[in-house]
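Novice: Need the 3D shape of this:
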Amino acid sequence: MRIAFWDVGLTRNGPGLLLKEIIEKDADDIAAARDHILYVAPDILLIAGFDTDFDGYTAKAFADFLDAGFTYTFSTVGNVGIPSGFDLDRDGRFGEQEDAWAYGDFRGQGGLALLSKMPIMTDDVQTFTDLLWADAPQSRFPYDYFTPDESRLHPLSSNGHWVVPIRWGDTRLDLLAFKAATPVFDGPEDRNGRRNADEIALWRHYLDGKLSVGPSSPFVIMGNANLDPVDGEGLHGEIIALLNHKDIQDPLPASDHGARMSNPLHHGDPRRDTADWRDPNPGNLRVDYVLPSADLSIVQSALAWVEGDHSALFSHAMVWVDIAPLP
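Specialist: Below is the predicted model:
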């Protein structure tokens, strides 16, 4: 079975606009995204950077537009665009994008959506999107920056943390989906860097039984960690700890595209970079991951970049991994 993650970047300037364009079928980036998805042909696809809604209409419309057998969809809105009521960036102005619980103009902007050819066990979905940052295990919450009122309300998750069970033949497969905050655009308090690290760490704590629930079946962690193991900003040790966790396999997907676009100032293997950003900073980075549990067999993996005339429309590669049950 082929499992893929793609930060597709299909966002618009207001709620409902992406749904409208999907229905109208005349936007170049939507059509190019469809062509790339059909080319890679995943059985399960998690997309990020995709405007979602409370009822899942946009995800369902996109699945119908793809016409690729994605019978099952799941999406929710995360904490992006939710007004906090506070001046979180301390610039003297309230109600800006920076003052939302996660940066954004409206709820659901740049969210997550799951498309699957396998049945989604919707009644068994678990989310940690409402977990308070200060309540997370080993939290790095910056109490010296946020007020007591802010600390009592500030969520950890930005776009969402989901555990979505899939019925895979006779097996239940849990998809651990997320997109973490970017570890930049803050000050010496490093609130975004700390939040990014704690969003990644949440899955390690989940695997180690430090949350109210834990893994009970084979799983795949998938999403945009917004953190490279070596290069760029952020607390690199947190993604390294996740990649080296005893219950996880890193398939190390690669592509020649990254080698062609490599940044000579970076130390990581450019073939494994998944985001093509401006040079020299932040440059190309490995930030997108599909990480099967150790009790699954990895058949093959790769990074699939959009090539040709539409390559400039997308800054991320699709990460895909073929998995099978252990013999």
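Novice: From here on, just use CA atoms for contacts and neighbour counts.
Specialist: Noted.
Novice: How about the contacts made by the residue in the chain sticking out farthest from the centre?
Specialist: The centre of the chain is farthest from one residue, residue 92, which by Cα atoms, centre = their mean lies 31.1 Å away. Residue 92 makes no contacts at all, as judged by Cα atoms under 8 Å, 6 or more residues apart in numbering.
Novice: how close does it sit to residue 271?
Specialist: Shown here: residue 92 relative to residue 271, a distance of 43 Å by Cα to Cα, to the nearest Å.
Novice: For residue 264, what is the enclosing helix or strand?
Specialist: Per DSSP states H and E: residue 264 is located in neither a helix nor a strand.
Novice: Not counting residues beside it along the chain, what's closest to residue 19?
Specialist: Leaving out its chain neighbours, the residue that sits closest to residue 19 by Cα to Cα, 6 or more residues apart in numbering is residue 58, at 5.1 Å.
Novice: which residues sit against the one helix or strand that neighbour maps to?
Specialist: Assigned by DSSP H and E, residue 58 belongs to helix 57-66. Residues outside helix 57-66 that contact it (Cα under 8 Å, 6+ apart): 18-19, 22-23, 34, 38, 51-52, 69-71, 73-75, 113-115.
Novice: Could you rerun that using 7 Å?
Specialist: 19, 22, 34, 52, 70, 73, 75, 113, 115 (Cα atoms under 7 Å, 6 or more residues apart in numbering).
Novice: Tell me the buried residues in that helix?
Specialist: Of the residues in helix 57-66, those buried by neighbour count under the rule 16 or more other Cα atoms under 10 Å are 57, 58, 59, 60, 61, 62, 63, 66.
Novice: can you check stretch 288-303 too?
Specialist: Neighbour-count burial for stretch 288-303 [16+ other Cα under 10 Å]: 288, 289, 290, 291, 292, 293, 294, 296, 298, 301, 302, 303.
Novice: Before we compare anything, build this one as well:
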Amino acid sequence: MKSRPAPAWLIACAAVLLSACATDTQPHSRDTDAMTPTRPDTLRVAIYNTSLFDEDAGGLIARLELGNAQARKIAAVLQRVRPDIVLLNEFDYDAGHRAADLFQRDYLDVPQAGGGEPMQYPYRYLAPVNTGVPSGLDLDGNGETGGIGRDRGNDAWGYGLHPGQYGMLVLSRFPIDEAAARTFRLLKWSAMPGARRPMNPLTGTPFHPDAVWSQLRLSSKSHWDVPIETPSGTLHFLVSHPTPPTFDGPENRNGMRNADEIRLWREYISQEDARWLCDDAGRCGGLAADARFVIAGDLNNDPVDGDGHHDAILELLEHPRVLRMATPRSAGGEDKSREYAAAGIEKRGAPAHVTGDFGPRVGALRLDYVLPSTGFAPAGSGVFWPAPGDADTGIADASDHHLVWVDLR
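Specialist: This is a model prediction of the structure:
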């Protein structure tokens, strides 16, 4: 990823955040604490980008039926960390929910090598996503509609080679109020006040013609508000997976979209009466002012490093309804960050805060977030990224992302 220069105010803001994280006295946990059973009055919430996707429709189902080593490692990590509620990003969606059924029955219900006891999630939520769904429009501006090979994903509502690729799956130990769940898959990008419409820098004109812009959906996958009935009350699990702010041109259409996908949650927790913020069932408005929530997802935006409009994630982290707490950290991430720094890939962010390893061209970044609302008390957090030589390293390499968890009371 090529980093864009950050304005002075942003660098100053990031420095304050990093300083606060370094000196924060709120409790956080080491990697080994992730396996410590949570107290009865504690809720463990997690995000895990599993990379359980396939380039062919039905491909993930076929792999799970045959027995998949990657899926076994993913299940082992979940059995070790044992979150009460978890969002799995990049888990292919199928209308029959066959992949989700197989993952629970053949992987989570079975003790895995390096894992713990079987982990049963009696409740789950999954729904269609925009990835791989043909738009019938020329969204990448190449003069063609559809395309062939890998390029055919560019004109889908969200990049994907088949409908459901890179989907989302919520697993919960507690009941989910599906009737009250809200999805924002169809929300038009242009409906958002002040939307960052991509512009052609050479001509100063919009990248998307008006006829396309008026139809373009904001969410590259979907945005879900999933109400979960925990023992201490309703928790609104606000989950998404914004597009990476890369793989575009000078118009920066993916960078703009990523920023506004993150901004959607900022607006959702700020504007209870927002008339433009309408879900797929036609219900309009944001989250009630007294509701408790956790925002979770691979948001594809590091606060200070990599590509993207960092102001988008910083403004979410600093929202008055988002709980101030220690940033989840890991020994493995810190070690990898320092390894990259020694090779010349230096970052401004705290080495221990990274959540994924994206190779020698990009390095390690913090992209995955679990952000509770005020009203909770933080009881611990971490990134499941063991230090080299730890016994758990054998299961921690299942994905280029690592599971992030937060304990709440």
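Novice: returning to that earlier point: of the contacts of helix 57-66 of structure 1, grab the buried ones for PyMOL.
Specialist: Selection of the buried residues among these in PyMOL, burial being defined by 16+ other Cα under 10 Å:
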select buried, resi 19+22+34+52+70+73+75+113+115
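Novice: ok so, going back, pick out the most distant pair among the buried residues of helix 57-66 of structure 1.
Specialist: Maximum pairwise distance in the buried residues of helix 57-66 of structure 1, criterion Cα to Cα, is 14.3 Å, between 57 and 66.
Novice: Give the aligned equivalent of residue 379 of structure 2 in structure 1.
Specialist: Per TM-score structural alignment, the equivalent position to residue 379 of structure 2 in structure 1 is residue 299.
Novice: Now do the contacts for its match.
Specialist: So residue 299 of structure 1 contacts 322, 323, 324 (Cα under 7 Å, 6+ apart).
Novice: and with 8 Å instead?
Specialist: Shown in contact with residue 299 of structure 1 (Cα under 8 Å, 6+ apart): 321, 322, 323, 324.
Novice: pretty sure the last one contacts residue 296?
Specialist: Yes - applying Cα atoms under 8 Å, one finds residue 324 of structure 1 in contact with residue 296, separated by 6.1 Å.
Novice: After alignment, which residue of structure 2 pairs with residue 207 of structure 1?
Specialist: Checking TM-score structural alignment: residue 207 of structure 1 goes with residue 269.
Novice: can you count the residues close to the residue nearest to that match when sequence neighbours are not counted?
Specialist: In space, and not counting its chain neighbours, residue 269 of structure 2 is closest to residue 287: 5.3 Å by Cα to Cα, 6+ apart. Using other Cα atoms under 10 Å, residue 287 of structure 2 has 20 other residues around it.
Novice: Please confirm that residue 287 of structure 2 is located within a helix.
Specialist: No - counting by DSSP: H, G, I helix; E, B strand; the rest coil, one finds residue 287 of structure 2 to be coil, located in no helix.
Novice: quick one: stretch 169-179 of structure 2 aligns where in structure 1?
Specialist: Stretch 169-179 of structure 2 lines up with residues 113-123 of structure 1 when matched by TM-score structural alignment.
Novice: thinking in terms of the whole chain, how far from its middle is the matching stretch?
Specialist: From the chain centre to the centre of stretch 113-123 of structure 1 is a distance of 17 Å (Cα atoms, centre = their mean, to the nearest Å).
Novice: can you check stretch 70-78 of structure 1 too?
Specialist: When C-alpha coordinates are averaged (Cα atoms, centre = their mean), stretch 70-78 of structure 1 and its chain have centres 14 Å apart.
Novice: show me where the stretch 101-250 of structure 2 has helices.
Specialist: All helices of the stretch 101-250 of structure 2, identified by DSSP state H, counting those that start in this stretch, fall at 210-213.
Novice: in it, which spans are strands?
Specialist: Here the stretch 101-250 of structure 2 has its strands, by DSSP state E, counting those that start in this stretch, at 123-125, 168-172, 182-183, 199-200, 205-206, 224-230, 233-240.
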